[in-house]
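Chemist: Generate coordinates for the sequence data below:
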Amino acid sequence: MWHGMPLKKILNDDTNSGGESANSDFRRKTAHILRKLFPWKIFLAQKKLFTVANSEFFVPFLKTAFNLPDEKILRTGSPRCDALFAHRKEPLLEKIRGQVPESKIILYMPTFRTAEWTGDVFNPFDEKYGFDLDEFLATLERQKSVLVYKPHFSDLRFIKTVSQKSSASRLITVNDSDYDELYNFAGQVDMLMTDYSSIYFDFIVTKKPVVLLPFDYDFYIKYARGHYFNYFENMEGAKAKNWQEFYRILDEGKYYPVSEKTRKTFAEYLDGKGCERLWSKITEAAK
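Modeler: The predicted structure follows:
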């Protein structure tokens, strides 16, 4: 199933994780040991191994990453994305909408990072990215918005958030125990903020606005993970390189859903029927 369509290079294609950082030798040696303990090549050589694609666009990357022939890439869409269409009640969202009526709920999900990979902890709420708590909260108040911050679980232990210092009603940090099902939750927020996360390729099927925050783009692609394609040319959506630019995007209403062309490019098979199509493919393969 994997865990998302790739912007970042994965598995066989990921040759530069760690880049030129001080920890890169350690990172490569660790990766070598892990491959010995959990050998991808043996796993990937399984005759019955298949993977799924959300669109034809990702097929070439999945073929090289998993070392699979074209017929082993199932054009079904990711089953988890069916939950984006479920609209089951999420208690946390119900609570937020009750406490802050008529507010726009913005979900902020930065991509996977760890201090071991980059030699530095990524904290999006750092002053070097133009963050000021008072200005941040004032902007959310002015725009009648609530920001729900969902760090990647691997990075949560490294991150000291600012929500405890705030009024809490406008900036909320959540973890996996705070909601019932992440994609059901994501499907019901009003806007997504992310940077390089694969959730972008899934969320766009909701036809809701996406804002991209590549705060540390140059550092990330150099020291953490290379990309399969040009980020700024291919990732449609309002982009902010710091919080000041994000404030302007909110204040000027310059956020928007991606075009139908982009949606079809990245999410061709996402329509709430991924489980149904995949089950059909599995039963065919089992005959």
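
Chemist: contacts, neighbours, all on C-alpha from now
Modeler: Will do.

Chemist: residues in contact with the closest residue to residue 210 other than its chain neighbours?
Modeler: Excluding the flanking residues, the one nearest residue 210 by Cα to Cα, 6 or more residues apart in numbering is residue 192, at 4.9 Å. By Cα atoms under 8 Å, 6 or more residues apart in numbering, the residues touching residue 192 are 106-109, 200, 203, 208-211.

Chemist: Okay, the residue nearest to the spatial centre of the chain and residue 108: tell me how far apart.
Modeler: In the chain, the C-alpha nearest the mean C-alpha coordinate belongs to residue 197, at 2.6 Å (Cα atoms, centre = their mean). As judged by Cα to Cα, to the nearest Å, residue 197 and residue 108 stand 10 Å apart.

Chemist: Over to residue 121?
Modeler: Using Cα to Cα, residue 121 is found at 17 Å from residue 108.

Chemist: rewinding a little: could the contacts of residue 192 go into CSV alongside secondary structure and distance to residue 5?
Modeler: Below are these laid out as CSV (DSSP: H, G, I helix; E, B strand; the rest coil; distance: Cα to Cα, whole Å):
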residue, secondary structure, distance to residue 5
106, strand, 22
107, strand, 19
108, strand, 18
109, strand, 15
200, helix, 9
203, helix, 12
208, coil, 19
209, coil, 19
210, strand, 17
211, strand, 18
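
Chemist: here's the other one to compare against:
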Amino acid sequence: MNIIAKIKKNGLVWLFNTLMNKVIIKCNTVVYYVCRLIPINDKKIIFESEGDLSDNSFALYEYMLQHNYLGEYKVIWAVNNLKEAKLNNYPYTKFVNRFDNILDIKRSFHLATAKYFVYDHYNLMWYLKKRKEQIILNLWHGVGYKAIKNGNDTTNIKTQFDYFDSLSDDISLEFLKEFLNCSPQKGVVLGYPRLDYFFKTNLTARKYIKKIAGNTKVLLWMPTFRQSINPELSEEYADSETGLPIVYTSKDIEELNNYLHKKEVTLILKMHHLQAELNVFKKKYTNIKFISDEELRDNNIQLYQFVAETDALITDYSSIAIDYLLLDKPIIFTLDDYDDYKKSRGFYKDNIKELMPGYHIYNYDEFIKAISEVSSEKDLYSEERYKVLPMYHKFRDGNSSRRVLEFLNIER
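Modeler: The predicted structure is shown next:
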């Protein structure tokens, strides 16, 4: 589509915003290259995460905070909301804008002079040429079951990462080197810092779950994002009233809630925020509760601290299932759209079901049976999890943050 056609389709406001973005990126770029004249600060680290102060990057940062690395090192956090991030009052920590289309001279200065850049979602250096002394580590955010579509396009990237973090030197490394479209030599098997939360009791998360669920069994349901108000964000699923697998209507939700109440089980459903806007989820249920990233953040709880305190997981093709293996707790896989999904999106391996150690559920009756067995503390798939676990996880010790820092030669 040529520029005239784009203007006709999107309007003059789009044209103005596009031009301004280009100008701002160019200004940030100029400042960055000027700041390259300043010596590298060997004690400066930049962090980035999707969702401010979260995921693998924040878990690593929090480890540094708790083990007295800060003070010796200066941290720069790239965030979406500067005002809100500053309210945390973290010591020896400054904040800059996360995106390159916002004019931020300090951001360019820190990018040019930091020894380390650690990220798990967005590469702030993609349009810049890094300095030889700098080290960029991509912690990433999960290894999944879904097929890889051509890998990441690196055509216009001036600076890729130096290393990417992997959970194992088996499937995890194989998957990520293809997904990230890079040499396997860039892979370092250190484990994800966020998985360290699985090996530590978090009283705040435990109290929060107790407040939600009382003394009932807690099942966490984290489905792949499906139906949406915005079709561009949806996977290719058949529309349903709920946008969920297995329970398609408000009547199904009511029936499920009644069953959960009878079995003294609380189902905590974490959905995409757009899906949560559907009318069916605006109703209050006794034994089905909904949580969001915002609620967890407001209660000072990281997602994986919350996940660690649940009794079982319900999901489909999400990478959360692979992470959950470390907890050695039951997993229920909802696969009612498996054949359609295989034809449309596809899976990473042909034998993908063999890498899903848990219940394989295709209809509502099977779903209820699985919930019944799990709530009765039956664990029928323990041996299968034990076989699959080492393919995805080399370490099961809660020391990933320490390994990452040792790899980077960051010392107290």
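
Chemist: which residue in the second structure lines up with the residue nearest to the centre of the first structure?
Modeler: By TM-score structural alignment, residue 197 of the first structure lines up with residue 318 in the second structure.

Chemist: What is the aligned counterpart of residue 4 of the first structure in the second structure?
Modeler: By TM-score structural alignment, residue 4 of the first structure lines up with residue 142 in the second structure.

Chemist: tell me the contacts of its match?
Modeler: Taking Cα under 8 Å, 6+ apart, we find residue 142 of the second structure in contact with 319-320, 323.

Chemist: Relative to residue 74 of the first structure, how far out is the residue nearest to residue 210 of the first structure?
Modeler: Applying Cα to Cα, the value for residue 192 of the first structure to residue 74 of the first structure is 27 Å.

Chemist: again, but for residue 220 of the first structure
Modeler: Separation of residue 220 of the first structure from residue 74 of the first structure (Cα to Cα) stands at 30 Å.

Chemist: now do residue 39 of the first structure
Modeler: Distance from residue 39 of the first structure to residue 74 of the first structure, by Cα to Cα: 23 Å.

Chemist: what does residue 256 of the first structure give?
Modeler: In this structure, residue 256 of the first structure and residue 74 of the first structure are 31 Å apart, going by Cα to Cα.

Chemist: So the two - more neighbours on which side?
Modeler: In this view residue 256 of the first structure and residue 74 are compared by other Cα atoms under 10 Å, and residue 74 has more residues nearby, 20 against 15.

Chemist: what residue of the second structure matches up with the more buried one?
Modeler: So, by TM-score structural alignment, residue 74 of the first structure is matched to residue 188.

Chemist: Its match sits in which helix or strand?
Modeler: Secondary structure assigned from DSSP states H and E places residue 188 of the second structure in strand 187-189.

Chemist: average gap between that strand and the first structure?
Modeler: Mean deviation of strand 187-189 of the second structure relative to the first structure after superposition (mean Cα distance after the TM-score superposition for the first structure): 0.6 Å.

Chemist: what does that strand rub up against?
Modeler: Outside strand 187-189 of the second structure, the residues that touch it by Cα under 8 Å, 6+ apart are 163-169, 173, 177, 394.

Chemist: residues touching the aligned partner of residue 332 of the second structure in the first structure, list them.
Modeler: Under the alignment (TM-score structural alignment), residue 332 of the second structure maps onto residue 211 of the first structure. By Cα under 8 Å, 6+ apart, the residues touching residue 211 of the first structure are 191-194, 237-240, 255.

Chemist: still on that earlier bit, mind checking which of the contacts of residue 192 of the first structure are buried?
Modeler: Among those, those buried by neighbour count (16 or more other Cα atoms under 10 Å) are 106-109, 200, 203, 208-211.

Chemist: out of the residues you listed, who's nearest residue 88 of the first structure?
Modeler: Proximity of these to residue 88 of the first structure (Cα to Cα) peaks at residue 203, which lies at 16.4 Å.
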